[in-house]
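Undergrad: Return a 3D structure for these sequence lines:
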Amino acid sequence: MTETHATLEPGAPAFPPGRYGRRREPGRRRPLLAVLLAVAMVAVMTLVAVRLYRQYGDPNYDAEVITYTGITDSQVLVDFRVTVPEGGSAVCLVRARDRDGAEVGREEVTVTARPGQRHVSTQHRLTTTARPFIGEVMRCRPPG
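TA: Coordinates of the predicted model:
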């Protein structure tokens, strides 16, 4: 038996039988489940971010380049300031790059603050393999 417009409910589309498969009944939506999944996802992402920050993002070790001078074909003099925990020390990675951005020198430098102080200003002469254009401090971390 074929469906005709007389046997269909008003507003329902008329499809040839067997052509498009079985039509699903409109399902019950579950907005509560979607909200709970979203909240769980945000909680997990927050926990991951906190853990990674604690592991890699230590604000107690912060370096800033004051100036880089004494540029020759084989060296650069880098003046920088490091913030460390009170009376602590840090290992800083100092590097030099040429005009093209290629690294021409790299060295780890250990700096130590005096007891009761949090800031260390130091000057380091970095030997390079070619004429540097810039001297910079990449990062500082706790020693060890």
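Undergrad: use CA for all of it now, contacts and neighbours both
TA: OK.
Undergrad: Pro142: neighbouring residues, count only.
TA: 15 (other C-alpha atoms under 10 Å).
Undergrad: Tell me the spacing between it and Cys92.
TA: Here the criterion is C-alpha to C-alpha, to the nearest Å. By it, Pro142 lies 9 Å from Cys92.
Undergrad: ditto for Asp73
TA: 23 Å.
Undergrad: Compare these two and say which is more crowded by neighbours.
TA: Cys92 (22 against 13).
Undergrad: now the other sequence, so there's something to compare against:
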Amino acid sequence: MTETHATTQYPPGRYGRRREPQPRRRWLVACLAALALVAAGAIVWRLFQQYGPQEYEPQVQRFYDVTDDGISVDFVVRKDADTEATCRVRARSASGEEVGLAEVDVPKGAEPVVSYRLATSDRPVTVEVPACGPLRSR
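TA: Reported below is the predicted structural model:
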């Protein structure tokens, strides 16, 4: 028995027109990849500027001497040694309500520890230093 290899012939017009294979467009893939890299780089740069190291970075060391009308806090501000800063100090009650707020000046020096007594309108349970910036003249 002999084997014959037959080629499949489709009746003309029955299955539509067969398309020829398209050549690959490597330049299009390369351009899209480059565009994606540029977009990712722009996003990374924007996020770094927004959430990266800040010029003034406060950190609460401890709070103590909690009474119904005040709280004491020690905090450090990471900044250039030859600059002064103003920091906002805020106390909150057990319900989360803000019960005390003050702006505290931080002197020149490499990471000085600032001690401050914040007056409050109710008993505080915590204190925070949410923001610092350049010294504001009052």
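Undergrad: Glu98 of structure 2 maps to what in structure 1?
TA: Alignment note (TM-score structural alignment): Glu98 of structure 2 maps to Glu103 of structure 1.
Undergrad: Disregarding flanking residues, what is the spatial nearest neighbour of that match?
TA: Closest residue in space to Glu103 of structure 1, ignoring its immediate chain neighbours: Arg97 at 4.3 Å, by C-alpha to C-alpha, 6 or more residues apart in numbering.
Undergrad: residues in structure 1 aligned with stretch 71-86 of structure 2?
TA: Per TM-score structural alignment, the counterpart of stretch 71-86 of structure 2 in structure 1 is residues 76-91.
Undergrad: Which positions within that stretch qualify as buried?
TA: 76-85, 88-91 (16 or more other C-alpha atoms under 10 Å).
Undergrad: Could you work out the most separated pair of these?
TA: Based on C-alpha to C-alpha, the longest span within the buried residues of stretch 76-91 of structure 1 runs between Val76 and Pro85 and measures 28.0 Å.
Undergrad: Surely the residue nearest to Glu103 of structure 1 touches Leu126?
TA: No. Contact criterion C-alpha atoms under 8 Å: Arg97 of structure 1 and Leu126 do not qualify, at 11.1 Å.
Undergrad: hey, what's in contact with both of the two?
TA: Contact criterion C-alpha atoms under 8 Å, 6 or more residues apart in numbering; residues shared by Arg97 of structure 1 and Leu126: Gly105.
Undergrad: residue contacts, the equivalent of Phe133 of structure 1 over in structure 2?
TA: Phe133 of structure 1 maps onto Val125 in structure 2, with residues paired by TM-score structural alignment. By C-alpha under 8 Å, 6+ apart, the residues touching Val125 of structure 2 are Val66, Ala91, Arg92, Ser93, Ala94.
Undergrad: Asp74 of structure 2 too?
TA: By C-alpha under 8 Å, 6+ apart, Asp74 of structure 2 lies in contact with Val60, Gln61, Arg62, Phe63, Val113, Val114, Ser115, Tyr116.
Undergrad: To what extent is the fifth one buried, counted in neighbours?
TA: Neighbour count of Val113 of structure 2, defined by other C-alpha under 10 Å: 16.
Undergrad: ok, now how distant is it from Gln59 of structure 2?
TA: On the measure of C-alpha to C-alpha, Val113 of structure 2 and Gln59 of structure 2 end up 10 Å apart.
Undergrad: which residues do those two both contact?
TA: Phe75, Val76, Val77.
Undergrad: Skipping its backbone neighbours, what lies nearest the first one in space?
TA: What sits nearest to Phe75 of structure 2 in space, not counting adjacent residues and going by C-alpha to C-alpha, 6+ apart, is Val60, at 4.2 Å.
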